[in-house]
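A.B. asks: coordinates only, no sequence provided:
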């Protein structure tokens, strides 16, 4: 599913995508994201756009000073997440060598990070787990927030757990 908002008086290209800006993909390093990454890389390649892969994260909540607040620990954690993202992207970079890829793992809530990154993006790609239950929400809080607050078109790619 792709959501494209009306942009008032601005002219939107026939394909619904802006003609400038990167494709931004929000990735959860704890989930299989092959369908999401395939879609994001294909769109970036098709539109000759850069691909910005983002995984926002927050340190665990604590009640008092702890090593988790140490800037060195935070930096090492961010480096580990970035390394995980790089490993996830390796096969896709090999398949799409023409796509320029930027990987970021900023500290902060993923939804806020994605909405901010979407401010000058041509497309934002997020995931939605396929659920068989008829009860409860079928999209997560990050996808929900991006759908409601992104100014860029948003593609929601359904994927297995």
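C.D. replies: Cool, got the structure. These numbers were taken from a predicted model, which means no experiment stands behind them.

A.B. asks: make it CA atoms for all contacts and neighbour counts henceforth
C.D. replies: OK.

A.B. asks: right, and the helix or strand after the helix or strand hosting residue 103?
C.D. replies: Using DSSP states H and E, residue 103 maps to strand 101-104. Next along the chain after strand 101-104, taking DSSP H and E as the criterion, comes helix 110-117.

A.B. asks: take this one as well and set it beside the first:
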């Protein structure tokens, strides 16, 4: 399979930041970059054909201008563009079916800090099983080394109660490419009635923490062996998982979280931790689907 990265492009600053992030990622992976703009079709009744032609011309201009900018910044990078008619979520998911990853911009609105993921982004997340990376416009304000991401750390949230090989493979590979540390985090909730009378038992908390530490070490061990040059730190704090990840990843180059693949009539569900991280993180977030 040829390595390539898909970017969903529109006119918003977050989209441009996503394209620039994806170009740096493509250089790291020695992969091609494919920019896609999807236009809903058919247009609502009453909108003349001339308006449709104008929209197509605008889309081609947006795609070409971004491609030209990225070619200047990354000479030799294989960049292609495509404007498609159809539901944006379905079009992006189809384009990403054989890609290394799909990269999209995600927007902070007004005084809200962090990601505000729109209906298209959420629908894509529900549709594709490829890794999806969400990038905010603030990423463009950070300094970057020539032709690659800054060497900020990678943070991964690990649920030791479920298989997570796909999640850890992605996180270790990203840290290896960047030659940066990887921080693995598994948090556990305080026991019920924690802090009340006999339920406050430091020995019990120590036993829970030791069990979590052992479980996380076991999950990481084969990946440490596979990527011996990656510097790994593992933490098992007590507390809310999403809050712990947001704090640990505040200055990270990438936060990696998981989404379980569910092939049923109930559809796809994004867990509460991943949902909170993608809506409130300020760093780029990779959502990795796994069994």
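C.D. replies: Alright, I've got the coordinates. On a predicted model such as this, the values are computed, not experimentally measured, just so you know.

A.B. asks: superposed, what's their TM-score?
C.D. replies: Superposed pair, TM-score by TM-score structural alignment, normalised by the length of the first structure: 0.89. Supporting alignment: 159 aligned residues with a C-alpha RMSD of 2.4 Å.

A.B. asks: average distance between the strand holding residue 103 of the first structure and the second structure?
C.D. replies: Aligned to the second structure and superposed, strand 101-104 of the first structure gives a mean residue distance of 0.3 Å (mean C-alpha distance after the TM-score superposition for the first structure).

A.B. asks: helices or strands up against that strand?
C.D. replies: For strand 101-104 of the first structure, the packing partners by 3 or more C-alpha pairs under 8 Å, 6 or more residues apart in numbering; DSSP states H and E come out as strand 51-54, helix 71-95.

A.B. asks: tell me the most buried of those?
C.D. replies: With neighbours taken as mean count of other C-alpha atoms under 10 Å, these reach their highest mean count in strand 51-54, at a mean of 23.

A.B. asks: could you tell me where that one falls in the second structure?
C.D. replies: Mapping strand 51-54 of the first structure onto the second structure (TM-score structural alignment) gives residues 182-185.

A.B. asks: picking up where we left off before, out of the helices and strands packed on strand 101-104 of the first structure, nearest to residue 156 of the first structure?
C.D. replies: In terms of C-alpha to C-alpha, the element of those nearest to residue 156 of the first structure is strand 51-54, at 14.9 Å.

A.B. asks: helices or strands up against the closest one?
C.D. replies: Judged by 3+ C-alpha pairs under 8 Å, 6+ apart, the packing partners of strand 51-54 of the first structure are strand 23-26, helix 34-46, strand 101-104.

A.B. asks: ok, which of the ones you listed comes nearest residue 88 of the first structure?
C.D. replies: Shortest distance between residue 88 of the first structure and those, using C-alpha to C-alpha, is found for helix 34-46: 8.7 Å.

A.B. asks: mean per-residue distance, the closest one versus the second structure.
C.D. replies: Looks like 0.2 Å for helix 34-46 of the first structure (mean C-alpha distance after the TM-score superposition for the first structure).

A.B. asks: switch the helices and strands packed on strand 51-54 of the first structure over to TSV; also include distance to residue 151 of the first structure and mean neighbour count.
C.D. replies: Putting these into TSV (distance: least, C-alpha to C-alpha, whole Å; neighbours: other C-alpha atoms under 10 Å) gives the following:
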stretch	distance to residue 151 of the first structure	mean neighbour count
strand 23-26	12	28
helix 34-46	18	19
strand 101-104	20	17
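
A.B. asks: for residue 58 of the first structure, which of the ones you listed is the nearest?
C.D. replies: Of all these, it is strand 101-104 that lies closest to residue 58 of the first structure, at 13.7 Å by C-alpha to C-alpha.

A.B. asks: read off where the closest one ends up in the second structure.
C.D. replies: By TM-score structural alignment, strand 101-104 of the first structure lines up with residues 232-235 in the second structure.

A.B. asks: can you tell me what sits against that stretch?
C.D. replies: 181, 182, 183, 184, 185, 186, 187, 213, 216, 217, 224 (C-alpha atoms under 8 Å, 6 or more residues apart in numbering).
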